[in-house]
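Participant: mind looking at a prediction? Sequence and model below.
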Amino acid sequence: MARRVAVCVVGAGAAGLCAARQLAARPDVFTFRVYEQADGVGGTWVYTEDIGTDSDGLPVHSSMYENLRTNILQEIMGFPDFPFPEAEGTSYPKHDVVLKYLEDYAEHFDLKKHVSFRTVVKAVRPAGGPSSRTWAVTVYSGESRSEETQEFDAVLVCNGHYSTPFWPDVAGLESFEGAVLHSHDYRRPQDFAGQRVVLLGAAASGRDIALDLARHAREVLLCHRGAPLRSELPANVLQLSAISEATPTGFVLEDGSAVHADAIVFCTGYRYTFPFLSPQCGVFVRGRRVRPLYKHVVNIKMPSLGFIGIPFIVVPFPLFHCQVAFFLKSLMDPSILPSTEEMYEDERRDFQKRLDLGFPPRYAHKMAQLQWDYNDELADAAGIERLHSVFRELYEVNSYQMMNFLAEYKNKCYTETYKDKVNYS
């Protein structure tokens, strides 16, 4: 009997649990351990009122706020082999429902026994240098307050990318006398009651937080460079141009106008960070692009190091399902990967495709409509069933409703309409 492949999984959020579920399904092939710095599963879906650092002195991982609801239908949000329960009232549940789903997923597949909780991955490095085929993983246990290093054949990085805020430079921001925070630290709209609040950025978090604040703030100024949102917005939410510089009492905008503000929330996204990866791992981040990755998953230089969840503007859990299956298949059958030169060329073509579509370079991992062919390609390579066409169908319905009816689309329920197409169990 061949020796089993030992795999280290970093993180027990949705991506890490997906990895654990598929690894546990092949005990004849894999042994594995999941390391999670928190004391439970769920990753970013674990809501906490803490900001800054947690009780162990670690940076708070979650970016959930009190009233957050998903912006993706739960009918297509779940893993293909473990769908959400039928929706009650709305197809867009709050964060606590998603956390319960992930906890039920871990319970159903008996995954917690594979997780070392309150354990921080401190370092990942090739065990014997750049040409090594194994990995030395050093972890710190909060329970025993000690470090240990173990050797693995492969490492799967599932640490998420919605926890380390991206802060753009704003001239004079230090002079602004109001509150300054990133959406990562936003928790409750009541904290801004009666205030005029500037939001910088009108992507998903900017739009959702604007609606959340509108119920309590005097005025919400949604500042961004994009085309005006098509949807009707609450009367006290105004769209303005992006910020040029700060003043003690407000901001000067790029169109030359000036606004007074009591607070600013940076809804400017997050950075990819892998502080535990040594330089010898050969992976680097430049301008929100992680390189060198084949299919946004496999480290081209050292293919036994993989990443789950790098792409954005996706239906995440089903995408994780396809990515994990693809990576594990590459460990079992390395022949599904082309040569190193071909993988680099594929990465180049993939990046060029996005440039040709008008994406800026920082959107190297943006998917949107590209996700469906991508998921199919991974599923075919892994030898698993492709996602049902209902995923794309409902995603397109979701996108249309979001763009045109932002303030009310989350009140809809699609369970009855699509019940026959979604495999509820």
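Facilitator: Okay, I see it. Numbers count the residues shown, from 1 in each chain.
Participant: could you use CA atoms for every contact and neighbour count after this?
Facilitator: OK.
Participant: could you name the helices and strands sitting against whichever strand or helix holds residue 198?
Facilitator: Taking DSSP states H and E as the criterion, the element that holds residue 198 is strand 196-200. Contacting strand 196-200 under the criterion 3 or more Cα pairs under 8 Å, 6 or more residues apart in numbering; DSSP states H and E are the following elements: helix 204-214, strand 219-223, strand 263-266.
Participant: centre of the chain to the shortest one, how far?
Facilitator: Its chain's C-alpha centre lies 22 Å from the corresponding centre of strand 263-266 when counted by Cα atoms, centre = their mean, to the nearest Å.
Participant: run through who's touching it.
Facilitator: By Cα atoms under 8 Å, 6 or more residues apart in numbering, the residues outside strand 263-266 that reach it are 167, 178-183, 186, 195-201.
Participant: one more to weigh against that first structure:
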Amino acid sequence: MTQISDVLVVGGGQAGLAAGYHLRRLGVEFTVLDADTAPGGAWQHTWDSLRLFSPAAYSSLPGRIMPGRPGETYPDAGHVVDYLADYEKRYELPVQHGVRAQAVHRDGGRLRVETDAGDWSARAVVSATGTWSRPFLPAVPGRDIFTGRQLHTVAYRRPADFAGRRVVVVGGGNSGAQIAADLALAGIDLTWATQRPPRYLADDIDGRILFDVATARRRALDEGRADSGGVASLGDIVAVPPVRAARAAGLLAARPMFTRLTATGATWADGSHVEADTVIWCTGFRPALAHLAPLGLRGTRGHIPTEGTQAAGEPRLHLLGYGDWTGPASATLIGVGRAARDAARQIARLLST
């Protein structure tokens, strides 16, 4: 039996909850479907030492400031999970956990959403599935012959899991720097390989400033002014305290990217070689959009063209929280609220016609 809802929000992490908050404020009937069996979105699957870039008050969803904790400047992932669970409960958001959306189809004047728990029919859909479930692994020569362990950021938890191991961390972004610092400070035999020399943001820059910079860039582009480069113009790595500590101790000396893996390690263009037991690929993610494939909307770079959050080829579909292409800083806690508000308003107008 097909279940009915005016709006279906696919994904119950920070973007899905922000969408639910604004839909509720507008009096729109909706249901949130979340593949995870518990609240917290991707934050419940991160590594133990992960911390936000900003203080709690500047890492909040709309309507509810994230409370701080004594002695904690930058909240850890567990703090965020608790906050999201409380947010969901506080606003009585209708989240159905443990329901995975598999495909979205056009069905006359509605959209039909197939899930592993049966079909739903909705007048509009908000896709807020994020990127965590779609890790990206580069096609590096020799990756298939390396006999050690290979894992992506999503599977990393703590340095103790690598005691006595020789580890190569690949990636010059925030995840690569934080995981490299985590391992180095724990005394793990570490090699850190990056495509280009690490570019650290100034130590006093955190998520508050990054959000303002991303918003200013989006505004400039919308007004036809020159592209400032946004956050990317400032650097690639936010210098959170553990990264600063490892860097100050001389433990974060990055090597250029190796040319290939061998059965027992990594080899560089100059012929040098490092023996390794483990490679951790901190090489980013792609948007998790497989459930939208039946709609035939995919554009370049795997993105679906959008006007704001609205899919250009399907006005009943909004995409939220995947990155700047679905709203400035919309993949962040503090940034997703504005895009969620705009999406909810457009959906409310659509339903009123």
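Facilitator: Everything's here; your move. Keep in mind that what you see is a predicted model, and the values were worked out from it rather than measured.
Participant: the strand holding residue 198 of structure 1 vs structure 2, average offset?
Facilitator: Once fitted to structure 2, strand 196-200 of structure 1 is off its aligned match by 1.1 Å on average (mean Cα distance after the TM-score superposition for structure 1).
Participant: list the contacts of residue 195 of structure 2.
Facilitator: By Cα under 8 Å, 6+ apart, residue 195 of structure 2 lies in contact with 171, 172, 256, 257.
Participant: just to revisit the earlier point, give me the buried entries from the contacts of strand 263-266 of structure 1.
Facilitator: Buried by 16 or more other Cα atoms under 10 Å: 178, 181, 182, 183, 186, 195, 196, 197, 198, 199, 200, 201, out of the contacts of strand 263-266 of structure 1.
Participant: just give me the match in structure 2 for the second one.
Facilitator: Structural alignment (TM-score structural alignment) places residue 181 of structure 1 against residue 151 in structure 2.
Participant: what segments of structure 2 are helices?
Facilitator: With DSSP state H applied, structure 2 shows helices at 14-25, 77-90, 174-185, 207-222, 241-248, 336-352, listed in chain order.
Participant: so for residue 107 of structure 2, which of those helices sits nearest?
Facilitator: When the helices of structure 2 are compared by Cα to Cα, helix 336-352 sits nearest residue 107 of structure 2, at 16.3 Å.
Participant: residues of that closest one that come out buried?
Facilitator: Buried-residue list, helix 336-352 of structure 2, by 16+ other Cα under 10 Å: 336, 337, 338, 339, 340, 341, 342, 343, 344, 346, 347, 348.
Participant: cool, and stretch 24-38 of structure 2?
Facilitator: 24, 28, 30, 31, 32, 33, 34, 35, 36.
Participant: what sits up against it?
Facilitator: So stretch 24-38 of structure 2 is in contact with 5-13, 16, 20, 23, 93-101, 344-345, 348, going by Cα under 8 Å, 6+ apart.
Participant: on that earlier part again, mind listing which of the contacts of residue 195 of structure 2 are in strands?
Facilitator: The strands, defined by DSSP state E, take in residue 256 from these.
Participant: which one of the contacts of residue 195 of structure 2 sits closest to residue 54 of structure 2?
Facilitator: Comparing the contacts of residue 195 of structure 2 against residue 54 of structure 2 with Cα to Cα places residue 172 closest, at 20.3 Å.
Participant: quick one: the closest one from residue 59 of structure 2, how far?
Facilitator: 24 Å (Cα to Cα, to the nearest Å).
Participant: before we move on, back to that, show me which of the contacts of stretch 24-38 of structure 2 are buried.
Facilitator: 5-13, 16, 20, 23, 93-97, 99-101, 344, 348.
Participant: re earlier: would CSV of the buried ones among the contacts of strand 263-266 of structure 1 with distance to residue 262 of structure 1 be doable?
Facilitator: Listed next are these as CSV, based on distance: Cα to Cα, whole Å:
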residue, distance to residue 262 of structure 1
178, 5
181, 12
182, 15
183, 16
186, 15
195, 6
196, 5
197, 6
198, 8
199, 11
200, 14
201, 17
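Participant: and of those residues, the nearest to residue 221 of structure 1?
Facilitator: residue 198 (4.7 Å).
Participant: could you measure the closest residue to residue 351 of structure 2 other than its chain neighbours against residue 9 of structure 2, distance?
Facilitator: Of all residues not flanking residue 351 of structure 2 in the chain, residue 123 sits nearest, at 7.4 Å (Cα to Cα, 6 or more residues apart in numbering). Going from residue 123 of structure 2 to residue 9 of structure 2 by Cα to Cα gives 11 Å.
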